[in-house]
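Chemist: Model the following, please.
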Amino acid sequence: MNLVHSTEGLRYVLYVNDRSLFGASHLLPMLQMNSGRLVGVFLPSKKRMQIFNNVGQTMAPQSRGVVDRIRNRISLVLRKRPQDAPKPRIMAPGRFDVVTVCEQFGIPVHIEDDVNSRSSLKTLAALRPDVVVSGGYIQVFSEELLGIPERLSVNCHPSSLPRYRGRHPHYWALWHGEASTGITAHVMDARVDAGPIVHHQPIKILDSDYYEHLYIKINAAVPSVIRAIDSFVSESKVAQEEASSADESYFSEPTDEHRRLRWHELDASGARNRIRAGRAFVEDESRRVFITTANLDLDESTSSRPGEIVRCGRNIVVATQSGCLQITELEVDGHRLFASDAARFLNLRPQACFGM
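Modeler: A predicted model of the protein is given here:
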């Protein structure tokens, strides 16, 4: 690939999953690049999404706050469009209509069952891209696809590569109690989420961050990453080599066993990390009870057995393998309840076992 030629009129093509806010949030900053222009957007078809969802579902509901933030930023740009241009629509659940936005800017959208098919590769080649950017796309690109762009293909992955390759890296970062994560833009090769580093945007994880909070931070950082890619291409920079493979890790779709709270196997910090990551649950008789927020109970010293309810009041305090957890909110039968209300509804009492 030629890395030294004029950046005037560079042609970018974007591959995103428009059902993911991480993917969709790449669109606006790519409309504002300095080094070139967006000439095409590829989206997965319903058929491709069904294949993807058969492997696993997204871990947590999309944040309405993220949707509103993206919508407001897009509206600032669209104010410059003709008065009769249609406004971008919010698509339930939690997505804005990428197709409508692209139509307003005259950008062709290609919805594909398989981006590695002969017809899709022909469509991409006809766009004569200099740079391909992938933001949360749900299919591994073939070497033939990666060879079409004149300059390079870049993937934006929401982790500090080479750690947390694979699916839902922000979930796993919380699950493991990490203090930081990031978004890594890297040159794509035949491997998954691997290749020389174009840019790394660090993101701090606070102890108070849950899945939704971290997801908001990740989406808010996407424009900075796109600007860094823009600068990288326009200044013909050289990508950095990957970090040592000794640091790498790969994770797939979380399962029920990753979300299940087994009090006798977890200390209080480990249990809370699973809760922060999302959809952590216990099984109480015939129903699953999801614990949505909790804190470490630093004041409680107990000899209670793991899983035993130490105290019920405003909060539910449960003993773990080591230490106690103070549960503040739960989800029961689809309803989110404060701990005191959930305790009454589930008839929880001190010294009883919470969860099987």
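
Chemist: hey, let's count contacts and neighbours off CA atoms from now on
Modeler: OK.

Chemist: neighbouring contacts of stretch 65-72?
Modeler: L21, S25, P88, I90, G94, R95, F96, I216, N219 (CA atoms under 8 Å, 6 or more residues apart in numbering).

Chemist: Looking at those residues, which is nearest R349?
Modeler: Taking CA to CA as the measure, R349 lies nearest I216 of the contacts of stretch 65-72, at 36.7 Å.

Chemist: Secondary structure of that closest one: a helix, I assume?
Modeler: Yes. With DSSP: H, G, I helix; E, B strand; the rest coil as the criterion, I216 is part of a helix.

Chemist: how many neighbours does the residue nearest to V318 when sequence neighbours are not counted have?
Modeler: Residue nearest to V318 in three dimensions, not counting chain neighbours: I309, with 4.6 Å by CA to CA, 6 or more residues apart in numbering. Each residue near I309 was counted by other CA atoms under 10 Å, and the total is 23.

Chemist: And I309, which helix or strand is it part of?
Modeler: Element membership of I309, judged by DSSP states H and E, is strand 309-312.

Chemist: and the contacts of stretch 65-72, which two are the farthest apart?
Modeler: P88 and I216 (20.4 Å).

Chemist: counting contacts, what elements does the biggest strand by length in the chain pack onto?
Modeler: As assigned by DSSP state E, the longest strand anywhere in the chain is strand 287-297. If you count contacts as 3 or more CA pairs under 8 Å, 6 or more residues apart in numbering; DSSP states H and E, strand 287-297 packs onto helix 268-277, strand 281-284, strand 324-332.

Chemist: Please provide the structure for the following sequence as well, for comparison with the first:
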Amino acid sequence: MSSQPTAVVFAYHNVGVRSIKTLLARGVHIALVVTHEDNPAETIWFESVAALCKEHGIESITPADPKSAELMQRIAAIAPDFIFSFYYRHMLPVDLLALAKRGAYNLHGSLLPKYRGRVPVNWAVFHGETETGATLHEMAAKPDAGKIIAQTAVPILLDDTAYEVFGKLTVAAEQTLWYALPGLISGEYKALENKLSEGSYFGGRKPEDGRIDWSQSAQQVYNLHRAVAPPYPGAFFEQSGHHFIIQKARLSNLPAGNLPTGLHVVDNVALGVCGDGKALRIIELHCDGKPISVNELKQLTGAA
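Modeler: Below you'll find the model as predicted:
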């Protein structure tokens, strides 16, 4: 067995960048990186795996289909010790995973078995969780279903947005991988069962899923806002013939009185009144694609 293990890495996003750096720091030779072409329709607020590979002289490719015969042949020729997936957006076929002589591992952004599947950070915030984390696990036929190698938890504070939690998870992912790698490389590690019956699976989210239902409780609406706040598409609603997107908000202590649900201006404060009689204090709001001031909002809503 060579002293320097070889890996093929599937990676994207900040977790991909930090994890590749962690592999290099632990002395893993990365023979090939498979990443994604950036989508011009997507807000690219994260670091580039392709740019990192260029900086380090690592070959990177962006095949549209990770199930292609050409990619299989390429990885088979490398005969890697490990295959890693770090925020890569496609499932990898089992026959590809089998090409890794010493195992195939994925970093997932939740405390498995909770929040298996897509966009786990956004779902955890949406459901009002108070903690989440990063999990390194064996890859299997089902998504996020393999045995657990290591986990690191992070808190979700009351006002944390998904973007803020994702920043914590990027660090947690790096820590999880850093401390797990010596055991993986030496073969001396203990895998834990991933008890799927105790967890949950969630699919992807679309921008339309950010539509606000003001009849819900203020906490539910606030959780939705936090889950999809910028740089994600944002929680939105229509009122008085205009399209609004909440950029920044907090739960309000101001009494909503007997106001109907929806957007109001009370004492020069923009409020989103909810079904439980409580409200969100809206700090930054866009109307029809542009920022709107409280004074402008007063004119729109007819507030005194």
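
Chemist: Which strands or helices does the strand holding I309 of the first structure pack on?
Modeler: strand 316-319.

Chemist: residues making contact with the strand it packs on?
Modeler: 263, 268, 297, 302, 304-311, 324-328, 339-340, 343, 354.

Chemist: now stretch 338-347 of the first structure
Modeler: With CA under 8 Å, 6+ apart as the criterion, stretch 338-347 of the first structure contacts C312, G313, R314, N315, I316, I327, T328, E329, L330, V332, R349.

Chemist: and the aligned partner of L136 of the second structure in the first structure, how far is that from D297 of the first structure?
Modeler: Counting by TM-score structural alignment, L136 of the second structure lines up with A185 in the first structure. Computed as CA to CA, to the nearest Å, the A185 of the first structure to D297 of the first structure distance reads 39 Å.

Chemist: Compare neighbour counts for those two and give me the winner.
Modeler: The residue with more neighbours, out of A185 of the first structure and D297, is A185; 31 against 16, by other CA under 10 Å.

Chemist: Quick check: closest non-adjacent residue to the more buried one.
Modeler: Nearest one to A185 of the first structure, counting by CA to CA, 6+ apart, is C156 at 4.4 Å.

Chemist: For that neighbour, pull up the helix or strand it's in.
Modeler: Assigned by DSSP H and E, C156 of the first structure falls in strand 152-157.

Chemist: Over in the second structure, find the residue span that strand aligns onto.
Modeler: The aligned range for strand 152-157 of the first structure is 103-108, by TM-score structural alignment.

Chemist: Now tell me what touches the matching stretch from outside.
Modeler: 81-87, 97-98, 134-139, 144, 173.

Chemist: run the last query once more with 7 Å
Modeler: Applying CA atoms under 7 Å, 6 or more residues apart in numbering, the contact partners of stretch 103-108 of the second structure are 82-86, 97, 134-139, 173.

Chemist: ok, now stretch 39-52 of the first structure?
Modeler: Residues contacting stretch 39-52 of the first structure (CA under 7 Å, 6+ apart): 11-18, 107-113, 127, 138.

Chemist: just stretch 12-28 of the first structure next, same as before
Modeler: 36-44, 70, 74, 95, 98, 129-138, 219, 222-223.

Chemist: Filter the residues you listed down to just the ones in helices.
Modeler: Counting by DSSP state H, these place I70, I74, V98, N219, V222, P223 in helices.

Chemist: Can you tell me the closest non-neighbouring residue to S269 of the first structure?
Modeler: Closest to S269 of the first structure by CA to CA, 6+ apart is L296, at 6.9 Å.

Chemist: residues touching the one you found, list them.
Modeler: A268, S269, C324, L325, Q326.

Chemist: corresponding residue for the second one in the second structure?
Modeler: Right, S269 of the first structure. For S269 of the first structure, the aligned position in the second structure is Q219, judged by TM-score structural alignment.

Chemist: would you list every one of the strands in the stretch 101-250 of the first structure?
Modeler: With strands called from DSSP state E, counting those that start in this stretch, the stretch 101-250 of the first structure shows them at 109-112, 131-135, 152-157, 165-166, 180-187, 197-204, 250-251.

Chemist: So which elements touch the last one?
Modeler: Right, strand 250-251 of the first structure. Here strand 250-251 of the first structure touches strand 165-166, going by 3 or more CA pairs under 7 Å, 6 or more residues apart in numbering; DSSP states H and E.

Chemist: And the strand it packs on against the second structure, how far off on average?
Modeler: Compared with the second structure after fitting, strand 165-166 of the first structure deviates on average by 1.6 Å (mean CA distance after the TM-score superposition for the first structure).

Chemist: just checking, what packs against that strand?
Modeler: Looks like strand 165-166 of the first structure contacts strand 250-251 (3+ CA pairs under 7 Å, 6+ apart).
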